[in-house]
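> Fold the stuff below for me.
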Amino acid sequence: MAKLPVHVVVLNYNGAEDTIACIRSLQSVVDPVLEIVVVDNASTDDSVLQLHGAFPGLTLIESPRNTGYSGGNNLGIRHSLAQGAEYVLVMNNDVTVTPDFLLPMIALFDKDRSIGVATCKVHYQSRRDKVFAGAGRFNWWLCTGMNKGGYIERYFRNGREEIVDFACGVLFLVRREVFEVAGYLDERYFMYFEDVEFSRRVVKHFRMGYTPLGVVFHKSGGGTSIRSYTKLYNYYHTRNRLLTFSEDVRIYRWYVVAFTLANVIVKSAIQLPNGLKGPRNAWEQISALWRGFADGMSLMKGGSQKKV
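Below is the predicted model:
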């Protein structure tokens, strides 16, 4: 079992309450030793003051601008590697952990040196019996990464360790060599689908492992159903699907475009009943979907990036 400290990178943006809860849960971990690094992604509230007040001496990196999930986490990853980190855990700030969640992931590395990324079982905080993410695979038909199998198969597969080809961005543990060989998170994404792109890049050089023996709990800020998805989720999830596959073979790119267009149409239709309660909100959600599609198509063709 590895005894080196694990550096934990937690990204904060106007979310001090969640980040404080996350850090307090991390402080319950005795083994291995953790070096917690918080990156504040140019919060517009008093997050920095709250975090310093709650945790004097906390390693807190203040980004001069909001560079999204990838850019903010890369700041923390580079800092950790500069401090000599051999393992870096990237996790969302709205995650709380169990005291022994890391040991099974480190055990995967010890058992198989070809594994470069490890992940564990993620449950919803609001429904602790429901799995948010577990054993992941890339689904060519749905053009994304997802839990293996349907609802029945998911519970069986999520109950055993296995090699996977997708690690959900909510939480993943990475060996130093992975960043040195495969590179950092792609900062073009801002948020969503960067985990799909990173996973596809990593598996060209390393294997990725999943263990159900480590358990964490995720708040899920993007929403839990189509009608509750945020405007940012609708925009970036649509745009970044197209960006992710912009360099795949032409026939698959065409399929991704057709699938994404159908996805936007269906989600727009589902949003329409919301217009009865609040026309402006429904229009904003539908507009975010279509702007995401248009900007994604522009990126596929090599056009300029836009940020919502």
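> CA atoms for contacts and neighbours, from now on please.
Fine.
> Show me the longest strand that occurs in the protein.
Assignment by DSSP state E gives strand 207-218 as the longest strand of the chain.
> need the contact list for the most centrally placed residue in the chain.
The centroid of the chain falls nearest to residue 169 when counting by Cα atoms, centre = their mean (2.1 Å). Listed by Cα atoms under 8 Å, 6 or more residues apart in numbering, the contact partners of residue 169 are 90, 91, 92, 194, 195.
> how about those residues in CSV, adding distance to residue 104?
Listed next are the contacts of residue 169 as CSV, based on distance: Cα to Cα, whole Å:
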residue, distance to residue 104
90, 16
91, 16
92, 19
194, 25
195, 21
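> What about the residues you listed, which are in strands?
Among those, the members found in strands (DSSP E) are 90, 91.
> any chance of the contacts of residue 169 in TSV, with neighbour count too?
Shown next, in TSV, are those (neighbours: other Cα atoms under 10 Å):
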residue	neighbour count
90	22
91	21
92	23
194	24
195	23
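> Second chain to compare with the first, below:
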Amino acid sequence: MRAANQNPTSSDSSFDPSTATIVAVTFNRSGLLSRLLTSIGEMDPKPGHVVVIDNASSDDTTEVVESFRERIGTELIYRRLETNTGGSGGFSAGMQTAYELGSEWMWLMDDDVEVIPDGLAKMGRWSRRFRSIQGRRYDFDGSEFYWQYRIAARMGIPIPFAPAEFDESGFKEMNSGCFEGMFIHRDVVGRIGLPDPRFFIYWDDQVYGWLASRITTSVIVNEFVLRRTREIKQWDMGIRHMNASSDAYRYYIMRNRALIKQYYRSLGVYHPALFAAGTTLTFVKELIRLLVVERTVRGTRHLFRGLRDGRAIAQDRSWQPMPPLELSARPVA
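Next comes the predicted model:
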């Protein structure tokens, strides 16, 4: 059932913050993680649990987490994985942990953000109306970060110029997702399953948000709840910007197009020509990123390597999407 277009009211105050769990994934960035955990300790209200997934860090992450256990003000669960599973595997493990804790809400974030003190209260105000919610964040320099909240679904790519302004409703419908701030209800997770660790990095949250939007009204709300704490090299395009990347990202950006293709096939929405156009545009965008932001062409081979390895994934006829966690889950509003 679609929700009416109106702002949250005082009736939304029934949200219980103790039913929410923050899931944070980290890898060899203990200094940034410390800032995130400090900000969580300053939240009012606080979530019922904080789950930290450590992707086999080799720095002092374990000691940093343990130093917060008695002072964060809520239950802290720490899981150190045996290997680095990437952001995708980290969030999959974190959401599984939160789900098994009985959490009603799971709030996902990387280690390079801080939570604004009343961020959970802001998200909670929308929790009675929606089940897949994205808040907004400030960038490192304090500017308002624009997130590409809509995708061209058949092409499987973000729409970079979807309107940034909000009307009086305070929300806009989205068909994507971002693990830097996704606030999602366990009923949705039960229906669509956990994030797919096979992505490792990139496209995983877009696909997960798209899956959520197929069964519930997903929205981005005009609430600033996070602040980035890491500066990233960017190309300022005026109304938008393009971040610098890495060879690993370039590889997975192209390889993981095959995983998106498999998801589309499994759901009967795959359109070969449109999806191929989306892959071509993605490749061109990464070339521009190399030339303009990073001023090099040396990473091009990783784009081609990703395309090559993706072919084996796309040709795997035994491939299956992530399974639901609740085969008989109740309908999601």
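> Let me see the TM-score of these two.
Put the two chains on top of each other and the TM-score (TM-score structural alignment, normalised by the length of the first structure) is 0.82; 292 aligned residues with a Cα RMSD of 3.1 Å.
> rewinding a little: mean per-residue distance, the longest strand of the first structure to the second structure?
On superposition with the second structure, the mean distance recorded for strand 207-218 of the first structure (mean Cα distance after the TM-score superposition for the first structure) is 1.9 Å.
> counterpart of that strand in the second structure, which residues?
Counting by TM-score structural alignment, strand 207-218 of the first structure lines up with residues 217-228 of the second structure.
> Show me what the residue nearest to the centre of the first structure lines up with in the second structure.
So, by TM-score structural alignment, residue 169 of the first structure is matched to residue 179.
> now that match: how far from residue 41 of the second structure?
Look at residue 179 of the second structure and residue 41 of the second structure: by Cα to Cα, to the nearest Å, they are 21 Å apart.
> Am I right that residue 239 of the first structure falls within a helix?
Yes - counting by DSSP: H, G, I helix; E, B strand; the rest coil, residue 239 of the first structure falls inside a helix.
> Checking the contacts of residue 169 of the first structure against the second structure: which ones persist?
Retained in the second structure: 90, 91, 92, 195, out of the contacts of residue 169 of the first structure (criterion both residues aligned by TM-score structural alignment, their matches' Cα atoms under 8 Å).
> Return the member of these nearest to residue 137 of the first structure.
Comparing these against residue 137 of the first structure with Cα to Cα places residue 195 closest, at 11.7 Å.
> Quick check: the aligned residue for that closest one in the second structure?
Aligned by TM-score structural alignment, residue 195 of the first structure pairs with residue 205 of the second structure.
> Likewise for residue 244 of the first structure?
Checking TM-score structural alignment: residue 244 of the first structure goes with residue 260.
> Just confirm that match contacts residue 156, I think it does.
Yes - Residue 260 of the second structure lies in contact with residue 156 (Cα atoms under 8 Å); the separation is 7.3 Å.
> ok, those two, which is more surrounded?
It is residue 156, of residue 260 of the second structure and residue 156, that has more neighbours when counted by other Cα atoms under 10 Å, with 25 against 22.
> Tell me who's in contact with residue 212 of the first structure.
Counting by Cα under 8 Å, 6+ apart, residue 212 of the first structure has contacts 120, 121, 134, 158, 159, 160, 161.
> Check residue 101 of the first structure too.
Here residue 101 of the first structure is in contact with 120, 213, 214, 215, 216 (Cα under 8 Å, 6+ apart).
> what residues are up against the second one?
Read that as residue 213 of the first structure. Applying Cα under 8 Å, 6+ apart, the residues contacting residue 213 of the first structure are 101, 104, 120, 121.
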